[in-house]
Each structure stands twice: as structure tokens, then as C-alpha cells.
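Student: let me see the structure of the following:
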Amino acid sequence: MDKSDKMRKRILQYAQQQFATIGYSQVSTAKFASELKMSKSTFYKYFPSKEELLFAAIDDFYDSFEQEVQSIVQDDSPSVTDKMKSFLLAVRRRFGQLHVSVVEDFRRAVPEAYAHLEERRRRIITGTLIGMFEQGAKEGVFRSDLPPLLIANVLVQAVQHLEHPEVIDGMAYGFADMFHHVFSIIMEGSLTEEGRRRLEGGGTK
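Tutor: Have a look, this model is predicted:
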């Protein structure tokens, strides 16, 4: 990575952190340049506008996440249910700092960027889970009568629900325990008899 690439990466990483925690409307490229200790002219050489920077930050974030997802999906060692668990925990780790108010700010201020963000999110998160359920159905682990899109969305929505502070405050469990219970409940309803046998027997395939 040459000096120019390093500088661009540095800007993107900083912008991702700011966009995710403060939002789009509350920040400015002039402030970014100042806090990164570079001139405005240098900053604008890489990103001429805040909107262009937002799109680049979204793509950089999802490109990196997609690489992580592929390493999970392509690993043939764990079972498909263990892959799902690893994938969902990776999703939580990546998206944990993204505030709901920030996403709403994207939607209002830059609807095109919001649509782009949502399209990539659906393709990577929901698309990956659908692929895993389809794979599991072919292997006889998951029920073939359950639409993969439906069960993938149920799983995603359930995990997202656990993130709300009022949910955690009202339970006697921490996130890790609740995640384990919810994941087990949904998996139990999705497994075939063969899938349960493998799970109970500790089989990896």
C-alpha cells in the first residue's frame, strides 16, 4: 500500500467511525480535515464532497466485512449451524457501534446512500444466511419446507431485538446468554431429525 492509499484508508476509517457514532448531518469534511491534521485541499483531493466520502466509507466498510464473511463461509471445518453462529456474532461486532439515530439520519439526509447501505446489508447479511440455510437443507440438516428467506429474516430480527437496552435491562441474562438461547430456539425449529441427531452427537458435518 503506497502513501496515497494509506492516506485514503486513514480518512475512510476515521469517517466510518464519525458517521457511525455522530451521524452524517452533524459532521463536516472541514472538521475531518482539521482533526486529521491535513489541509482542506489535501482532503478534497481524495474526497471532493461529504456525500462522496459517505458512499466510499459505506463501500469500504462492507468490502472489509464481506471478506470476513467469506472466510467464515468457506471454512469447511465447522458445521453449518456453527458457521451461522460465528457469522451472526461477526455481524454484531461489526455493527455494534452503529446507532439507530445515525441510520435514520442517513435515510433523511442522503436517501441514495441509505438505499445503497441497505442493499449491501441485505445482500451480505440476509443473502449469506439464506445460502447457509439452503446448504443445510441440501445436507439434510435443515427442513426443506421452510423458506430460507423467512427463517433468515426471523433470525436477523431476533438478534437485532436483543441489542435494544430495554430488552437487556428487562432480562436476567446478558447478551451472550440471550443470544445462545434465541439461536438455539430458532435452530431447533429449523432442524430435521437428521440435523438434531448430528447436533446431539457433536457431528461437524
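Student: alpha carbons only for contacts and neighbour counts from here, please
Tutor: OK.
Student: how many neighbouring residues does Ala137 have?
Tutor: Using other CA atoms under 10 Å, the number of residues around Ala137 comes to 20.
Student: for it, which non-adjacent residue is closest in space?
Tutor: Leaving aside its sequence neighbours, Ala137 sits nearest to Ser144 (CA to CA, 6 or more residues apart in numbering; 5.4 Å).
Student: spatially central residue for the protein, please.
Tutor: With distances taken as CA atoms, centre = their mean, Val91 lies nearest the centre of the chain, 3.8 Å away.
Student: which non-adjacent residue is nearest that one?
Tutor: With sequence-adjacent residues excluded and distances taken as CA to CA, 6+ apart, Val91 is closest to Ile125, at 7.8 Å.
Student: check Val73 too.
Tutor: In space, and not counting its chain neighbours, Val73 is closest to Lys83: 6.8 Å by CA to CA, 6+ apart.
Student: tell me which element that neighbour falls in.
Tutor: Using DSSP states H and E, Lys83 sits within helix 80-95.
Student: check the offset of stretch 74-89 from the chain's centre.
Tutor: Here the centre of stretch 74-89 is set off from its chain's centre by 15 Å, with CA atoms, centre = their mean, to the nearest Å.
Student: so who does Val102 touch?
Tutor: Taking CA atoms under 8 Å, 6 or more residues apart in numbering, we find Val102 in contact with Phe19, Ala20, Thr21, Ile22, Gly23, Tyr24.
Student: and it, how far is that from Tyr14?
Tutor: Here the criterion is CA to CA, to the nearest Å. By it, Val102 lies 16 Å from Tyr14.
Student: so where does Gly189 fall, helix or strand?
Tutor: Applying DSSP H and E as the criterion places Gly189 in helix 175-190.
Student: so what does that helix touch, helix or strand wise?
Tutor: Other helices and strands packing on helix 175-190, by 3 or more CA pairs under 8 Å, 6 or more residues apart in numbering; DSSP states H and E, are helix 148-162.
Student: quick one more, to check against the first:
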Amino acid sequence: MDRHTKKSEEILETARKLFFKSGYTSITMDDISKSLGMSKKTLYKYYKGKHELLLVVVENWKTRLSQSVQEIFTDPETPYAVKLRELLTLTGTSLADVSAVFMMDIQENVPEVWNDVTRYKREAAFLRFRRLIEEGQKKGLVLPTVNKDLVVALYASAINNLLDPVFWRVLPIDVQSGIPENPSEIFDQAVNVIYEGILSAEAKKEYEELKG
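Tutor: Below you'll find the predicted structure:
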């Protein structure tokens, strides 16, 4: 990787973190340049403006997630139970990284990007998860009584809501206090609930044996 490419990726990663956490409109090129420790003049040599940077950030995020998901899907050596767990965890943590603040912001101010991200989440993540459930049911590894569409809806709801502060505020204080503070732990528990609920006894046994 040459120096220019390395610096470009550093810019994308910094911008991604800022956009996904705080939204698009509230972040300026000045904020990004300061976070990088570079001048705005140098930053503009790589990207013409914030909108271009947003488009590249989103496209780069989609590409990386798609590549990771595809690796899980196409690995013939990975047992189904492990494949399902890896897909749930990878997709959940990656999509949760895209905050509700960011999504609401781009829905209002950059609707074409919001449409792109929403379509991607639906097609690349949720529909692939649905196909994996179908595969498991055909192999007898997912319970035949499981409604695959409802499971996908529950999973999507968990991803969209569990890290949303607006969602937390509607819950009783006693419930809020019992929820882990670490986002990765929250999703690990959510994945466990879905995972344990849909697998057949055979698949659960296989997974436990693999865990050793």
C-alpha cells in the first residue's frame, strides 16, 4: 500500500467514525482535518468536499461488509451453526455502528444516501440472513416451526433499536439498569436469544462440540 492510499484510507476511517457517531451535517471538514491532525488544504487534495467524502465512506463501508459476509457464506469448511453465528454477529455489530443519529440526519438532509444505506441493509444483510435460515430449515438445523420472516424482523429491530437512546428512554428505569453498557455485549446477548431460539437440537449440539 503506497503512502497516498494509506492516507486516503485513514481519512475515510476517521470520517466514517465521525459521521456514523454524530451525523453528517454536524461534522465539518474542519472537524475531520483536526481529528486527522492535518490541514484542510491537505484534506481537500484527497476529497473535493464533505459530500464526496460521505459517498465514498458509505460505499467503502458497504464493500467491506459485503466482502466479509460473502466470505462467511461461501466458506465450505465452516459448519452451518458457526456460519449462522458469525453472520449474526458480524452483521449486527457492523449495522449497529451506523447510529440512529446518522440515519435520521441523512434521511432529512441527504435522502439519496439514506435510500442507498436502507436498501443495502435490506438486501445485503436481512435478505441474506433470511436465505441462511431457509438453508438451515432444509438441512434440519433450524426448527421447522420458526417463522423466518419474523426472525428477520426481530433481528432488524434489535439492530435498529438496541443502541438508540430514544428507544431506551421509553423503557422503565429498572429495565434500563439491567442492560449491559458495552455495545458488543448487548449484541452478543441479543444474538444469543435469536440463535438459541431457532436452532434444532442437532445444530446446538454441533455448535457446543465445536466450542469444545
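Student: re earlier: I would like the residues contacting the helix holding Gly189 of structure 1, please.
Tutor: Applying CA under 8 Å, 6+ apart, the contact partners of helix 175-190 of structure 1 are 81, 85, 142-143, 146, 151, 155, 158-159, 162-163, 168, 196.
Student: if you set the cut-off to 10 Å instead, what comes out?
Tutor: 81, 84-85, 88-89, 133, 136-137, 141-146, 148, 151-152, 154-155, 158-159, 162-163, 167-168, 171-173, 195-196, 199 (CA atoms under 10 Å, 6 or more residues apart in numbering).
Student: show the subsequent helix or strand relative to it.
Tutor: helix 193-200.
Student: please compute how far that next one lies from its chain's middle.
Tutor: Taking CA atoms, centre = their mean, one finds helix 193-200 of structure 1 lying 29 Å from the centre of the chain it belongs to.
Student: can you count the residues close to Glu163 of structure 1?
Tutor: 14.
Student: now Thr25 of structure 2. Nearest residue, chain neighbours left out?
Tutor: With CA to CA, 6+ apart as the criterion, Thr25 of structure 2 has its nearest non-adjacent residue at 7.0 Å, and that residue is Asp105.
Student: comparing whatever helix or strand that neighbour lives in with structure 1, how large is the average distance?
Tutor: Following DSSP H and E, one finds Asp105 of structure 2 within helix 100-109. On superposition with structure 1, the mean distance recorded for helix 100-109 of structure 2 (mean CA distance after the TM-score superposition for structure 1) is 1.2 Å.
Student: what angle separates that helix from helix 148-161?
Tutor: Put simply, helix 100-109 of structure 2 runs at 100 degrees to helix 148-161, going by axes from the mean of the first three to the mean of the last three CA atoms, to 10 degrees.
Student: same question for helix 100-109 of structure 2: list its buried residues.
Tutor: Buried residues in helix 100-109 of structure 2, counted by 16 or more other CA atoms under 10 Å: Ala100, Val101, Phe102, Met103, Asp105, Ile106, Gln107.
Student: of those, just say which sits nearest to Arg169 of structure 2.
Tutor: Ala100 (14.0 Å; CA to CA).
Student: what residue of structure 1 matches up with the closest one?
Tutor: Using TM-score structural alignment, the partner of Ala100 of structure 2 in structure 1 is Val100.
Student: so that match makes contact with Ala20?
Tutor: Yes. Val100 of structure 1 lies in contact with Ala20 (CA atoms under 10 Å); the separation is 9.4 Å.
Student: need the overlap of contacts for the two.
Tutor: Contacts common to Val100 of structure 1 and Ala20, judged by CA under 10 Å, 6+ apart, are absent.
Student: neighbours around Leu88 of structure 1, how many?
Tutor: Neighbours around Leu88 of structure 1, by other CA under 10 Å: 20.
Student: mind checking how far it is from Phe61 of structure 1?
Tutor: Taking CA to CA, one finds Leu88 of structure 1 at 17 Å from Phe61 of structure 1.
Student: ok, the residue of structure 2 positioned farthest from its centre - contacts?
Tutor: Largest separation from the mean C-alpha position in structure 2: Lys41, at 32.5 Å (CA atoms, centre = their mean). Lys41 of structure 2 makes contact with Asp30, Ser33, according to CA under 10 Å, 6+ apart.
Student: again, 6 Å this time
Tutor: By CA atoms under 6 Å, 6 or more residues apart in numbering, Lys41 of structure 2 lies in contact with nothing.
Student: just the element for it, please.
Tutor: Element membership for Lys41 of structure 2, per DSSP H and E: helix 40-46.
Student: kindly report the same for Thr128 of structure 1.
Tutor: Per DSSP H and E, Thr128 of structure 1 falls inside helix 127-138.
Student: next, the angle from that helix to helix 80-95.
Tutor: Going by the same axes, to 10 degrees, helix 127-138 of structure 1 is angled at 170 degrees with respect to helix 80-95.
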